[in-house]
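Undergrad: sequence unknown, structure follows:
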């Protein structure tokens, strides 16, 4: 039974989902880093919000951890790079709190435009300072979106309903999508110069940190109002303080801060600043949604292999997971076969090609290539799996090419893999028998059909009489039982391939003896 730890406060409904799915769940919110490190090693999954910090040190001792689920959109409290290197899937829930966060940004914009918090405090204090709180309308003002993704697009929709003009800066926003949203796509400097209000809706990365820097704030329109309900660190708080004091920035509404909890911040002293304690996702509906979503996603992954909203690997829907599973197994076996045959003397792997024919041509191929790399690199790298294998391959300069053949295959489905090193290119092909059983059907262009055995001996030799008898004699002398014996050849007296499944590993001395047979060109022991 998989075990999941919930280390932050989540809705009780999430706990029930884990239990109903047959997963053992432990709830321990508020653990210190040391306490969390002491127990994390026994869990397969970790469900968190923003309080738990998943550091490299924590991941170092999380020996069984397979998946981290963040109930929320941001994953800046997770060391994603270290998680990926250790083969741990990191998921978030980008849609569960999108409406709530967008509504909070709109609410903050209203509060800023009409000075609602200050007016409320003044009125409750017995004052009636009607002339003090002169606001501005939102109608006909220009709203500049920095980030037009899921949340930003909802803000844009609401702002257009308020009769605002909306401009957007987002490197990933296409002209087609901008037109569909009803926004004008522009560059950042142009947005800064034109916007009456600026709202931020982008994750915190090295590229977006201090995107509203001192220099950027200086380029803004005088009297601009800034709303940040995304991530602390997107705005240079020291520069913002000075711009607010000087009057260049008329006001700011902040739900997030560089340091949280933000109990002491000099921005709090300014009357033209509205502050809330990271309430963007703080509605009953949002908390329920993200808790349920993260519980379902973690459960699906641990029970079926489905991957949803992962930030470090390709997604596999719960519907597709059962159908893809045998293909992923086939790809991992083909990769393992090619990887074990690639000897160091042949040079490093430069390129991997995958061809899909028949039913395989119509699948989601990203998980399949990840499985292939996992099998290919496993013989030379420890701890490699589908999560980290594509990253390792990219880091080692291995290029991937994928080809989909829209043609009938000799088999109902066929996957062909080619591995190119400094010295040669080797191909291996496989299919699924009965729709689920992986099977080799070709090696180096030579047809040879064989199941993947636990222990196998691969031999390339010249097709001449006597080889089979001599090879079998060596195995018999060592007491090695042959399970299956498969042969293929390019032509009579040409190159031949021999695949032998054996019941136990072959001693090194026996392998050397086979390599020294007159007809043998290569003999490699394989394990799967």
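TA: Right, received. Where do you want to start? Fair warning: this is a prediction, and the values are worked out from it, not measured in the lab.

Undergrad: okay, CA-based contacts and neighbour counts for the rest of this
TA: Fine.

Undergrad: just the helices in the stretch 201-350 of the chain please.
TA: 214-218, 237-246, 284-304, 320-341 (DSSP state H, counting those that start in this stretch).

Undergrad: for the stretch 51-200 of the chain, same thing?
TA: 56-61, 80-85, 98-114, 116-124, 150-161, 175-181, 188-194.

Undergrad: Closest to the centroid, which residue in the chain?
TA: residue 312 (1.9 Å; Cα atoms, centre = their mean).

Undergrad: list the contacts for that one?
TA: 80, 84, 89-91, 387 (Cα atoms under 8 Å, 6 or more residues apart in numbering).

Undergrad: Is it possible to get JSON lines of those residues that adds distance to residue 102 and neighbour count?
TA: Formatted as JSON lines, these follow (distance: Cα to Cα, whole Å; neighbours: other Cα atoms under 10 Å):
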{"residue": "80", "distance to residue 102": "26", "neighbour count": "21"}
{"residue": "84", "distance to residue 102": "30", "neighbour count": "23"}
{"residue": "89", "distance to residue 102": "27", "neighbour count": "27"}
{"residue": "90", "distance to residue 102": "24", "neighbour count": "27"}
{"residue": "91", "distance to residue 102": "21", "neighbour count": "28"}
{"residue": "387", "distance to residue 102": "32", "neighbour count": "26"}
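
Undergrad: Comparison target below:
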């Protein structure tokens, strides 16, 4: 059956058609997002939800979204989506961070010009029939220092445009390397240095715990006298009341804001102040940008629902369509390795260590790690998936570490998973053969070659004669057909293991019969989603 997507905000007809052209059943109801109750009534019917900013995806709504797999936000900001709740529910949250980069950067530059030359006030005065030429004395941008907080995608474009205007550019960004700063032609500085030297200051960071109120009252006091502040990023980055006071005192010469702490902003300390330019969150509001992000989100959601490709997800590693095709058997193997160890472990897990060897070490390790952790967590919560598993592991205080190494053995590539509990460590390794089928190749350090089936039984015993016959006879007497039988041992007369792949779930009577023989130290039924 074709995946079903609800578009609950205004997307272009072209974007909606992309879903249809890709074979997805789409309901285009652009006003539904404004009606919380009506949306909650139907959300359980859909695999995907495409939104802009009007639809609020709350934890309460997600509780009703029993079939939802992906939320696509046409735009950058996802403040209207409860991402923690989505992650716990295993729902991918995507945005489109590149579709409106140019538009937002251009708006920041336009706002900088507007506040430098007092264009809005001058326009209103002239419309009123006044000719106040001497009142609106502006400043040039050429030769001035622009301080940029956040030199990522949008901030980087602003830096490039500012350099073309012959401005000196300083940038503060913890993730900006000196090499990248040199390539961009900007000076990388600490925040206090930027505050002390910037004639214009523009913000281009998301709203996070680290960036909230980054222009606090204390930091506004550190700004160079006569600075002009531009914010086209996110509300809540600036203490608006403190900035208003600095504007009134003259410490700050002007401000241009497109975003506010509370939106829609019907009131703000910045309103009705001289030389303050305000716009109603227009950063991405161009015809080109709105079309670009709508088309992009439709393509991204379609790719995920049809091929498993993940692009611009905020709560899951991205996997391209090409990667998805190559990695599918390895992701399946990762899940099986995790699932085996999860079913075998009864005590609380404190750490998960994953080794990637050979060819697999060059793949998308974040995705493989997520699949492994999901497999481990399935015993506790069968609905766990690659999105929710890392969140659950973090909540439980489980430490996850990964290591990659060059080819070190007989296999072109393999994955080894080790879990640590207070009592023990338990490990399993696997690979993918040329036929694309995952195999277990080592358990507890004992080499094996085991095909993976939906129903299996794992036994451990002392290496003595008669075990094979005992297993075969017991299964046969309980009408259980063995599809594949794998043995391994640490050394002669040492510890031995067996993995049986059988056609159907093993009845409790068969398991009890094996245990009653007294020959096995462990008998464990296993189930895998193959």
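TA: Sure, I can see it. The shown structure was predicted, so the numbers you read here are calculated from the model rather than taken from an experiment.

Undergrad: Can you give me the TM-score here?
TA: Taking TM-score structural alignment, normalised by the length of structure 1 as the basis, the two superposed chains have a TM-score of 0.95; 525 aligned residues with a Cα RMSD of 1.7 Å.

Undergrad: hang on, the earlier thing: how about the helices of the stretch 201-350 of structure 1, which one is nearest residue 506 of structure 1?
TA: Closest approach to residue 506 of structure 1 among the helices of the stretch 201-350 of structure 1 (Cα to Cα): helix 320-341, 15.2 Å.

Undergrad: Can you list the neighbours in contact with the closest one?
TA: So helix 320-341 of structure 1 is in contact with 304-306, 360, 363, 367-369, 371-379, 415, 417, 419, 426-432, 435-440, 452, 524, 526, 528, going by Cα under 8 Å, 6+ apart.

Undergrad: Go again with 7 Å.
TA: 304-306, 368, 371-377, 379, 428, 436, 438, 524, 526 (Cα atoms under 7 Å, 6 or more residues apart in numbering).

Undergrad: Name only those of these that count as buried.
TA: 304-306, 368, 371-377, 379, 428, 438, 524, 526 (16 or more other Cα atoms under 10 Å).

Undergrad: Filter the residues you listed down to just the ones in strands.
TA: If you go by DSSP state E, these have 428, 438, 524, 526 in strands.

Undergrad: does the second one really touch residue 432, like I thought?
TA: Same thing as residue 438 of structure 1. Yes. Between residue 438 of structure 1 and residue 432 there is a contact under Cα atoms under 7 Å: 4.7 Å.

Undergrad: got a list of what the equivalent of residue 59 of structure 1 over in structure 2 touches?
TA: Alignment note (TM-score structural alignment): residue 59 of structure 1 maps to residue 62 of structure 2. Residues near residue 62 of structure 2 by Cα under 7 Å, 6+ apart: residue 86.

Undergrad: What's the local residue count around residue 382 of structure 2?
TA: 10 (other Cα atoms under 10 Å).

Undergrad: Sorry, slip of the keys, the one I care about is residue 408 of structure 2.
TA: Neighbours of residue 408 of structure 2 (other Cα under 10 Å): 11.

Undergrad: Tell me how far it lies from residue 438 of structure 2.
TA: Using Cα to Cα, to the nearest Å, residue 408 of structure 2 is found at 19 Å from residue 438 of structure 2.

Undergrad: Aligned to residue 264 of structure 2, what sits in structure 1?
TA: With the correspondence set by TM-score structural alignment, residue 264 of structure 2 lines up against residue 261 in structure 1.

Undergrad: if you skip the residues just before and after it, what's nearest to its match?
TA: residue 277 (7.7 Å; Cα to Cα, 6 or more residues apart in numbering).
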